[in-house]
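A.B. asks: Here is my input; please provide its structure:
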Amino acid sequence: MSVYSMTGYASGQNGPAGTPPETDPRPLAAGRLGVEIRSVNSRFLDLTFKLPEDLRPYEPVLREMLTGRLKRGKVELRAAVESTAQGGVAEPSTRLLQRLNGVQDGIRAWLPSARELSVADVLRIAAGDSTSAGDWGSIVADVTRKALDGLVEAREREGARLAAMLKDHLGQLRKLTTQAVPLVPQLVEQQRTRFLERWQDAMGLTGGTLPEAAQDRALNEATAFAIRIDVAEELTRLGSHLDEIERLLKKGGEIGKRLDFLIQELHREANTLGSKSAALEMTRIGVDMKVLIEQMREQVQNIE
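C.D. replies: Here you go, the predicted structure:
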């Protein structure tokens, strides 16, 4: 399954792009319908609709379509109708004119004083007839589906790019972990030796010798200090988190929230690594890790 970003944009319209209204094979109402969908990152699925009044009745249908395909993100759907009649005037069909003529004859048979329909009356009726709800039903669904397909494809492409960047960062973090692992026993032994030497120097300054009990205490103190600076456990947990992130990226789907949690755990381990560091090289590794993890955090925040 693919990794999806929450960032994307797509649009759609009824009829092939660039098709003149009079040659468009699709049944048009009073204009050409255009739909734009854009999305950015969000903790939840937040939908906003900006529709003309004629399309307001279709908002529940559009909402159902979006929730069926998208799981997270701040999504805005904007629809607009562009008039296809010259000068914005809807031309009445022959069938409509015949129907109006028949209706007018029937009314005047009962109401001889009723006035005849004017051209303005006919055009107004034609405009209302062409924008009736029945004309827009399938068009709204089809155009929105076209735009939604484009949005999902755009989010998938962006998600693939983010996944590739995360995998590259995982590789760099693994290299840093590999560099840190052999430093751990060296640092522990180095600190124990240094602690004991300082204890012996202190005893030498007093002119005394180092009793066996004092030497044991020095070793215990050195061991306790070495335990406090031992980062082997942090490196093990960090490697485990890297394995889990890699597994999730291969799995795909709705992994954004899980990745965000794991990034927090990585940051915690890197912070502990830095605070326990007793050598300049280990400090450098910890800083490099935190820089990479922060970059990963920014990328993960855009993953669905």
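A.B. asks: can we go C-alpha only for contacts and neighbour counts from here?
C.D. replies: OK.
A.B. asks: Need the nearest residue in space to Pro52, chain neighbours excluded.
C.D. replies: Ala80 (6.5 Å; Cα to Cα, 6 or more residues apart in numbering).
A.B. asks: Where does that neighbour sit, in terms of helix or strand?
C.D. replies: strand 73-83 (DSSP states H and E).
A.B. asks: One more: Leu266?
C.D. replies: Short version, using DSSP H and E: Leu266 is in helix 256-276.
A.B. asks: What is that helix packed up against?
C.D. replies: helix 232-251, helix 280-300 (3 or more Cα pairs under 8 Å, 6 or more residues apart in numbering; DSSP states H and E).
A.B. asks: Tell me where the protein has helices.
C.D. replies: Using DSSP state H, the helices of the chain run over 59-69, 94-110, 119-130, 133-180, 183-205, 212-229, 232-251, 256-276, 280-300.
A.B. asks: Number of residues surrounding Ile263?
C.D. replies: 21 (other Cα atoms under 10 Å).
A.B. asks: ok, so what distance separates it from Arg72?
C.D. replies: 19 Å (Cα to Cα, to the nearest Å).
A.B. asks: quick one, what contacts the residue nearest to Pro52?
C.D. replies: Ala80 makes contact with Leu33, Gly34, Val35, Leu51, Pro52, according to Cα atoms under 8 Å, 6 or more residues apart in numbering.
A.B. asks: One more: Leu47?
C.D. replies: Arg63, Lys74, Val75, Glu76, Leu77.
A.B. asks: let's see this one next to it:
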Amino acid sequence: MTVSSMTGFARTDSGAEGFGWTWELRSVNGKGLDVRVRLNGGFERLEPAIRDAVSKRFKRGNLGVTLNVVRPGDTSAYRVNRDLLAELVTLAEEFDRDSSLSAGTIADLMNVRGVLETVEQQEDEDSREAVDAAIIKSFIEALDQMAAHRAEEGAKLDEMLRGHIDRIEETVLLAENCASVRSDAIKVKLKRQIDELMENGKFDPERLHQEAALLATKADIREEIDRLKAHIVAARDMIKKGGAIGRKLDFQCQEFNREANTLCSKANDIELTNCGMELKVIIDQLREQVQNVE
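C.D. replies: Alright, predicted model coming up:
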């Protein structure tokens, strides 16, 4: 499986039984899977099937689903509201008798709202089921299109994620090779500091030894380097596996950042400090891209 983005778009047009319709799907980043469905009146019955199909295909993302249906031209008929029309005619006749103004003709009265009503013809059960099946089929095609678009965006993300991790590895190796983190360099530095102190007063040699050992331990970043290398391997394995790995990668970024912070706190020279700061910058860039991963 490849890395999948949460960003995508799909649109399909189809028709059956005299109906025509358009599906439009839009997907953006989200912490979980949030599906918002907008359907034409009379097609709300399809919503459970739509939500079920989406949940089987995607794990994360804010997904907007819109269905626009054009009904057949011969499905509508007109009916005259005779009671309302009779009442209007009576009022018109009264105005004709009591006023010099014309009350209008029957054609004018027919334009009054509520006099002429639109009546939707009822579909038979077989026809409705055929239309529903065709609409759901084209929705599945829209989901396929959406999945392909998200995979295409995911391929671009994959390349960027791997690039960031490669840069993290390069910076970790640079930190590992800094002269200041080598054990002999630490020993030389501590010895020089102790010699300077010994020249200026008397100290307990055993206590100095303990303090020196403690300082050496605090200055040693080998554990942080080893953990960073392990996180690099884990992150690459996740990306190689693909699928819905966004949450796991986000947690991995937190682990990267924790080790980078510790490395910065232990840095005892400008070279190592620069490595730690560079790591933090790259990790932030990695985490920004991870927010787009499903």
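A.B. asks: buried residues in the strand holding Ala80 of the first structure?
C.D. replies: Gly73, Lys74, Val75, Glu76, Leu77, Arg78, Ala79, Ala80, Val81, Ser83 (16 or more other Cα atoms under 10 Å).
A.B. asks: Alignment lookup: Glu156 of the first structure to the second structure.
C.D. replies: Matched by TM-score structural alignment, Glu156 of the first structure corresponds to Ala151 in the second structure.
A.B. asks: Count the residues that sit near that match.
C.D. replies: 22.
A.B. asks: correct me, but it touches Phe9?
C.D. replies: No - Ala151 of the second structure lies out of contact with Phe9 (Cα atoms under 8 Å); the separation is 11.4 Å.
A.B. asks: what about Leu187 of the first structure, neighbour count?
C.D. replies: So Leu187 of the first structure, with other Cα under 10 Å, has 19 neighbours.
A.B. asks: ok, it - contacts?
C.D. replies: Here Leu187 of the first structure is in contact with Ala226, Ala278, Ala279 (Cα under 8 Å, 6+ apart).
A.B. asks: Map Leu259 of the first structure onto the second structure.
C.D. replies: Under the alignment (TM-score structural alignment), Leu259 of the first structure maps onto Leu249 of the second structure.
A.B. asks: ok, that match - contacts?
C.D. replies: With Cα under 8 Å, 6+ apart, Leu249 of the second structure has these contacts: Ala235, Met238, Val290.
A.B. asks: could I get the residues you listed as JSON lines with neighbour count and distance to Glu159 of the second structure?
C.D. replies: Shown next, in JSON lines, are those (neighbours: other Cα atoms under 10 Å; distance: Cα to Cα, whole Å):
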{"residue": "Ala235", "neighbour count": "22", "distance to Glu159 of the second structure": "13"}
{"residue": "Met238", "neighbour count": "17", "distance to Glu159 of the second structure": "13"}
{"residue": "Val290", "neighbour count": "23", "distance to Glu159 of the second structure": "12"}
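A.B. asks: The closest residue to Thr66 of the second structure other than its chain neighbours: neighbour count?
C.D. replies: In this structure, Thr66 of the second structure finds its nearest non-sequential neighbour in Arg38, 4.8 Å apart by Cα to Cα, 6+ apart. The local packing of Arg38 of the second structure (other Cα under 10 Å) involves 14 other residues.
A.B. asks: Show me what Arg38 of the second structure aligns to in the first structure.
C.D. replies: Using TM-score structural alignment, Arg38 of the second structure sits opposite Lys50 in the first structure.
A.B. asks: How about Arg57 of the second structure?
C.D. replies: Arg57 of the second structure maps onto Arg69 in the first structure, by TM-score structural alignment.
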